[in-house]
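S.K.: Provided below are the primary sequence and the corresponding predicted coordinates.
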Amino acid sequence: MEINNVLITDAVDQACINLLKENGINVDCKYNLPQEKLLEEISDYDGLIVRSDTKVTSKVLAAGTNLKVVGRAGAGVDNIDVKEATKRNIVVLNTPGGNAISACELTCTLITALARNVVQGAASLKAGRWDRKLYSGHEIYGKVLGIVGLGRIGREVAIRMQAWGMKTVGYDPIVSAEEAAKFNVKFLELDEIWPIADYITLHTPLLPETANMINSNVLAKCKKGVKVINVARGGIIDEEALLRALEDGKCGGAGLDVFEQEPPTNPVTLKLIQNAKVVATPHLGASTSEAQIRVAVEVAEQFIALTNRNQKYSSVAGVINPSALHSNK
């Protein structure tokens, strides 16, 4: 594939730019471009690299008359119109493994913080109180962790929380029970997980099938006091249903890094964030220096692999629409 000029519209680590240039690809960095300006300029480029801020809509893809590939330096491609790109034979790729460890570690942090009321206790002490009895927690040893999504992140979470003594059960539509058993996760159907899980952690993309997966009906099937963690995508949890469950005591706590709207302005979301049982962070799952370098390098390596200019780089494991890739060969 001929890729000579690449536009980067969201801030990525310098390692991405350096690697592309070292392999003969011209790079222009134009961050925070208004949509109309992007529409004007995109036709000059063979490739586009984004993170979360740039929305690669059907209009952008139509204006990109020379566009061959769109890469997201991160997991998921919610901000890219993959269907339209495929129709136009534009390859869409991401870096699915680049932030796995960082997202996993934040998930584990939220689990332990919820168990021991770390955030609430720290805030209380800073405010001059000594609420030792109020913030008594519980051990996670022996508790059941339900993992929905057994991809890279879900597997890493399972391995780490097993070391804490948690019992891990999980579900993934494309992972077999035999495969799950290899990393000591007991495969169960979702309706088998809800009633037994003390903690539920979500590691799925946002798809029509997963939108509002955690809703009133599901929460009604769960243990009283169940704790829910979401470091995946906003929209997988019905935020209004979760808020009700927290308020009536059905849900014992939530660790939330992602929201339906970011940054949130919806009154329901804001009330959810303010709930005393919630530990909320502003989409920090991939916000580590290591993850930022890793995803930047991975997206550049895949662009170079597509050009076949450097035999050192041959993997395009992040391609979302292989049919577009085959059409470009």
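M.R.: Happy to help now that I have it. Treat the numbers as computed from the prediction; the structure is a model and nothing was measured.
S.K.: drop to CA atoms for contacts and neighbour counts, all remaining ones
M.R.: Noted.
S.K.: Next one: the residue nearest to residue 214 when sequence neighbours are not counted relative to residue 215, how far apart?
M.R.: In space, and not counting its chain neighbours, residue 214 is closest to residue 237: 4.7 Å by Cα to Cα, 6 or more residues apart in numbering. Distance from residue 237 to residue 215, counting by Cα to Cα, to the nearest Å: 6 Å.
S.K.: Next: residue 267.
M.R.: Residue 267 is 18 Å from residue 215, where distance means Cα to Cα.
S.K.: Counting neighbours, go ahead and name the busier of these two.
M.R.: More crowded of residue 267 and residue 215, by other Cα atoms under 10 Å: residue 215, with 17 against 10.
S.K.: In addition, the following structure is provided for comparison:
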Amino acid sequence: MSIVISEDLWVSVPAWFLERYGEVRYDITLVSHRQALLNAVQDASVLIVRNKTRVDRELLEAAPGLAVIGRLGVGLDNIDVAVAKERGVKVVAARGCNATSVAEYVMACLLHRVRFLERSSQHVKSGIWDRGFSTGSEIYGKTIGLVGVGDIGQRVASRARAFGMDVIAYDPFVLETSALVQDVGVRLVDLETVLTTSDFVSVHVPLTPQTKYLIGERELMVMRPDGTVINTARGGVIEEAALQKVLAARFEMAAYLDVREHEPPATADALSELPNVVLTPHVAGITRESSARVAQFIFRQVGNALDGAVVQGLV
């Protein structure tokens, strides 16, 4: 059988997988060359992707023998799941495999925001020993508001609680009887309350028609004047034009963006010119450990799908 991998695994294809399932075409250039990708999947039984390969009706119809799609991550906005289901193609996502990495990234943003070690280090290295300038604040006792508390949001909640933070969350799918509420101590509130009362707002929802521009200019303007928004979900959840406008007018606010509406963003990127914005290239969930977990999970579950065994992570 033919197996196509169109994006970077960050690790090697497991030897056991090659021995058991045969031919693997691992070509990370395919994601950028549509026709080559369409040609490559004509005889494919398996397609393994990240978030950039557009798995739409055109591609699925070009791959009549496709049995399973492995998603190296959790977001599904690049995969037409409805058409895959219509054609009998299984979709497997690596749920939870990179959640710890994303949660630790969020905690790093919180600490970076309040302690600004980089700025202090630059001053000391330049011969300035100014303890007043380098005095930050604590996250202990502060409020973090989570927009969405799935696999990742729950891990952020438990870590924030360990730091002594008050954790509130907006998620219409979470019950008041959940362990997150009863055992971890997260308070469920509406989106307005999250935005108006949180020192930090961290976004953890998928990009869907319902969440597109969930946070726009009105939502940003009701945040605290010195509030911080962190987005490790998808760029389209926060309206970038509105974010740029608000941050340009409110320099005490800050944004940490690991994801963008268009990736990579245009060279003339207004957000990148603002001093109160920190940008990273969609790496919150990518660590050495998470990359190994994601790849191992997807290869194992794709193998199970091909063998007719029980498949975990099935969408």
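M.R.: Sure, I can see it. Since we're looking at a predicted model, the values are computed, not measured.
S.K.: rewinding a little: and the residue nearest to residue 214 of structure 1, how many residues sit next to it?
M.R.: Counted by other Cα under 10 Å, the residues lying close to residue 237 of structure 1 total 24.
S.K.: Show me what it aligns to in structure 2.
M.R.: Mapped onto structure 2 by TM-score structural alignment, residue 237 of structure 1 lines up with residue 238.
S.K.: Would you check that its match makes contact with residue 207?
M.R.: No. Applying Cα atoms under 8 Å, one finds residue 238 of structure 2 not in contact with residue 207, separated by 9.9 Å.
S.K.: the helices in the stretch 201-315 of structure 2, which residues?
M.R.: Assigned by DSSP state H, counting those that start in this stretch, the stretch 201-315 of structure 2 shows helices spanning 217-221, 240-249, 288-307.
S.K.: and among these, the most buried is which?
M.R.: Of the helices of the stretch 201-315 of structure 2, the one with the most neighbours on average (mean count of other Cα atoms under 10 Å) is helix 288-307, at a mean of 19.
S.K.: Let me see the residues that make contact with that one.
M.R.: Applying Cα atoms under 8 Å, 6 or more residues apart in numbering, the external contacts of helix 288-307 of structure 2 come out as 9-11, 14, 17, 21, 46, 67-73, 90, 92-94, 97-98, 100-101, 310-313.
S.K.: now do stretch 34-50 of structure 2
M.R.: Contact with stretch 34-50 of structure 2 is made by 1-8, 30-31, 59, 62-73, 302, as judged by Cα under 8 Å, 6+ apart.
S.K.: Buried ones among those?
M.R.: Neighbour-count burial (16 or more other Cα atoms under 10 Å) applied to the contacts of stretch 34-50 of structure 2 gives 2-8, 30-31, 59, 62-63, 65-73, 302.
S.K.: Kindly provide the distance from residue 302 of structure 2 to residue 311 of structure 2.
M.R.: The value you get for residue 302 of structure 2 to residue 311 of structure 2, if Cα to Cα is used, is 8 Å.
S.K.: want to try CSV for the helices of the stretch 201-315 of structure 2, with distance to residue 86 of structure 2 as columns?
M.R.: Converted to CSV, those look like this (distance: least, Cα to Cα, whole Å):
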stretch, distance to residue 86 of structure 2
helix 217-221, 38
helix 240-249, 34
helix 288-307, 17
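S.K.: and residue 150 of structure 2, which of the ones you listed is closest to it?
M.R.: When the helices of the stretch 201-315 of structure 2 are compared by Cα to Cα, helix 288-307 sits nearest residue 150 of structure 2, at 17.3 Å.
S.K.: Relative to the whole chain's centre, how far out is that closest one?
M.R.: Put simply, helix 288-307 of structure 2 sits 18 Å off its chain's centre (Cα atoms, centre = their mean, to the nearest Å).
S.K.: mean deviation of that helix from structure 1?
M.R.: Aligned to structure 1 and superposed, helix 288-307 of structure 2 gives a mean residue distance of 1.1 Å (mean Cα distance after the TM-score superposition for structure 1).
S.K.: Please flag which of the contacts of helix 288-307 of structure 2 sit within strands.
M.R.: 46, 68-71, 90, 92-93 (DSSP state E).
S.K.: List the buried residues in stretch 258-273 of structure 1.
M.R.: Buried residues in stretch 258-273 of structure 1 (16+ other Cα under 10 Å): 258-260, 269, 272-273.
S.K.: wait, stretch 47-58 of structure 1
M.R.: 47-52, 54, 56-58.
S.K.: returning to that earlier point: ok, the ones in strands among the contacts of helix 288-307 of structure 2 vs residue 287 of structure 2, which is closest?
M.R.: Minimum distance to residue 287 of structure 2 across these is 16.8 Å, recorded for residue 71 (Cα to Cα).
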